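Novice: Coordinates only, no sequence provided:
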């Protein structure tokens, strides 16, 4: 039985990592998937070590994090690695999504791969938010208070749901215990979804920059693409090492080094940088319920891409109008990120509202309109080509 299990495991590794055929023309932009798998592994390992010393108690949480940093051997390395790899996780996932958008990786037959990926992104954001609360600094407490309070906008049951999450009438011990349990357990669900994502990808194979079938021009994963992945692995470890050892708080918020105080409200309550675009969308809509719907909708809307992109051309390599629209979307995303970090005053509110309107219009209007126009031009070109062919035949 043991030999059979080993044989099955070796076949799995060989099929997915060694002999898996990959398009010959994929670039380093396809390395983000392996980098995300590496980040997930680092987060699970470092998180397990942090959990050995962390105390999910409102009176002890902040001090337990300081204990990890000061008293545990190399604890500061583990903690800073865990915190900074979370940021790299989102840098890589946003780059991975952008690559998928640019090259049309969401189109059939990879709809399932894309859908699982969107679910992974939503779960990642939830796990990151839970983890941000655990150090129980000022921004942790007030971030948790503001974000969980958003659910009170749900008609009838909203306040009951908030109190259920809190385990009381405010963020308290019960809240911290629940957040810690979920933050520890959900990454394993994330790992299961990542495996499902990989299995679905293995079924149809990777997309490629040209967006056309390349079954006749493929190389084995090992050694060609394994060594390509190692290049980005070493580059990632180099940058991560520089940040952890020299600039560990570069991507964090200074207010989280102040112990949580429910009697003192910070001047500006903001989430981590990677959640700022969605926070900006939330604040750009005056109505609380519509703001919450828009914030969650800004993530779920990625699921409709296979339906709204009706163009027969896959990817933006040969679509100049869609290529321009893509870069407008990227700029809009960064504008939302910047607006999310600012105080909700004029003119930032108005800029956020314009950027939010463009964000949703890109999915619901711009993509389908460009697709319809491209299909019409494509049909017109085919018709003209057929007419010219007929005329040439008649002249003969």
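Specialist: Structure received. Note that this is a predicted model, so its numbers are computed, not measured.
Novice: When you work out contacts or count neighbours from here on, use the C-alpha atoms and nothing else.
Specialist: Fine.
Novice: In the stretch 251-396 of the chain, mark out all the strands, start to finish.
Specialist: With DSSP state E, counting those that start in this stretch as the criterion, the stretch 251-396 of the chain has no strands.
Novice: Buried residues, the longest helix seen in the chain. List them.
Specialist: Ordering each helix of the chain by length in residues (DSSP state H) puts helix 173-204 first. Of the residues in helix 173-204, those buried under the neighbour-count criterion (16 or more other C-alpha atoms under 10 Å) are 173-180, 183-184, 187, 190-191, 193-194, 196-198, 200-202.
Novice: Likewise for stretch 271-287?
Specialist: By neighbour count with 16+ other C-alpha under 10 Å, stretch 271-287 contains the buried residues 271-285.
Novice: Stretch 159-168 now?
Specialist: In terms of neighbour count (16+ other C-alpha under 10 Å), stretch 159-168 has its buried residues at 159, 161-163, 165-167.
Novice: what's the most distant pair in the residues you listed?
Specialist: Taking every pair in the buried residues of stretch 159-168 and measuring C-alpha to C-alpha, the maximum separation is 12.0 Å, between 159 and 167.
Novice: sorry, back to before: please tabulate the buried residues of stretch 159-168 in a markdown table and include distance to residue 356 as additional columns.
Specialist: Compiled in a markdown table, the buried residues of stretch 159-168 are given as follows (distance: C-alpha to C-alpha, whole Å):
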| residue | distance to residue 356 |
| --- | --- |
| 159 | 27 |
| 161 | 27 |
| 162 | 26 |
| 163 | 30 |
| 165 | 29 |
| 166 | 30 |
| 167 | 34 |
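Novice: okay, now the one to match up with it:
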């Protein structure tokens, strides 16, 4: 986003002037994360998680590249090479634990990033493309994490690959050939391990490329903010550096402390003990479960226990397995349509009382139940709880959100970001004299009006 008052980059030495003419990399950095990038002055710590997610991606790429130097994607030795890394490679245990826990922390900060986007409606115009690219990043992360979970070739790695790739067999006609094509055979073995290793190594760089597009898309409309009001004047903004580099630095410090605690004191707390048993196709674990960050979607998958049939005929229209697969992928794909499902002109959840209630007392408890049930055994009462939570999850996005966005009467919005921070500024309001959908309240009859 271009602001007339944004500080311009000025090279001061002959070398920087020459570089600015030939390859303006310093100017790019200055305008992207420096004093040349004005951002809303009221961003809170929920806006830290984008930077933290980028840092997690860097950890995963660096540790992953080093680990790949010592790993062999062969089912005969894969499990042994992981133990070799842990016991014989200098600092190999730290690299492996940092990589394994880095994946969990990556998903933690991304889930919090998504949570912030949902509450503050960061998917609304003019930021739809930022949100859509974010969903693409999340899908790529899930694919990368699944294939990485297979590489240690422990019991949960093998059976997780067997179960997840087996989902494709539910697709009519092409399902089983597709599963064989993915695995390179009829069960996870050398071919699958080589394919998953190659893709697991490649996809983080693809994610990095999409992240660049994500940031590029962000810089066109500029950052959103907790009030949901667009920038009106220079007083609404501060330079990204030093204000938010300092704030992000503090958040990064807290993150690194928690990350170090996990790596050095609780390295296996987020993993599964069965993965320290070498893969055995003849011994099925009592409870096959994916990594914790897949649990809500695994719960949705398992919530479908009956076929969809034509009443009184017994003719099966859609088998239960296929219903579960459709629902699992649909639970993420529907996020692509949020910018058009939520029609409220107000962005921030702080000014949407009805939306606020459904968010905190509907969606958040539902996600908590799905997380818990996804890691629990496939037995009662967890199956019924999964079914109830799954039903509300889709109901919330497809029915509740569109209806609420049409009928609720939002609270009056502040006239500007400065007013949201410092209080009402009648002089600035009279001088500007403009109102738009992002900075207006809503009258009882549904029309937009300035905040009183």
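Specialist: In hand now; what should we look at? None of the values given here were measured: they were computed from a predicted structure.
Novice: what's the TM between chain one and chain two?
Specialist: Both chains were compared after superposition, and using TM-score structural alignment, normalised by the length of structure 1 their TM-score is 0.94; 385 aligned residues with a C-alpha RMSD of 1.8 Å.
Novice: so which of the buried residues of stretch 159-168 of structure 1 comes closest to residue 29 of structure 1?
Specialist: Proximity of the buried residues of stretch 159-168 of structure 1 to residue 29 of structure 1 (C-alpha to C-alpha) peaks at residue 165, which lies at 39.4 Å.
Novice: Please pull up the equivalent of the closest one in structure 2.
Specialist: Alignment note (TM-score structural alignment): residue 165 of structure 1 maps to residue 182 of structure 2.
Novice: And residue 153 of structure 1, by the same measure?
Specialist: Using TM-score structural alignment, residue 153 of structure 1 lines up with residue 170 in structure 2.
Novice: Isn't that match up against residue 324?
Specialist: No - assessed by C-alpha atoms under 8 Å, residue 170 of structure 2 is found out of contact with residue 324, at 9.4 Å.
Novice: Trace residue 56 of structure 1 over to structure 2, please.
Specialist: Counting by TM-score structural alignment, residue 56 of structure 1 corresponds to residue 73 in structure 2.
Novice: looking at this, its match is in a helix?
Specialist: No - the assignment for residue 73 of structure 2 by DSSP: H, G, I helix; E, B strand; the rest coil gives coil, which leaves it out of any helix.
Novice: That one is in contact with residue 197, isn't it?
Specialist: Yes - with contact defined as C-alpha under 8 Å, residue 73 of structure 2 counts as touching residue 197 (6.6 Å).
Novice: what touches both of the two?
Specialist: For the pair residue 73 of structure 2 and residue 197, residues contacting each of them under the criterion C-alpha atoms under 8 Å, 6 or more residues apart in numbering are residue 151.
Novice: what residues are up against residue 149 of structure 2?
Specialist: Shown here is residue 149 of structure 2, whose contacts under the criterion C-alpha under 8 Å, 6+ apart are 157, 291.
Novice: and if you look at residue 187 of structure 1?
Specialist: Applying C-alpha under 8 Å, 6+ apart, the residues near residue 187 of structure 1 are 40, 44, 127.
Novice: most neighbours, which of the residues you listed?
Specialist: Across these, neighbour numbers were computed from other C-alpha atoms under 10 Å; residue 127 holds the maximum, 21 neighbours.
Novice: Setting the sequence-adjacent residues aside, check what's closest to that one.
Specialist: Excluding the flanking residues, the one nearest residue 127 of structure 1 by C-alpha to C-alpha, 6 or more residues apart in numbering is residue 183, at 5.6 Å.
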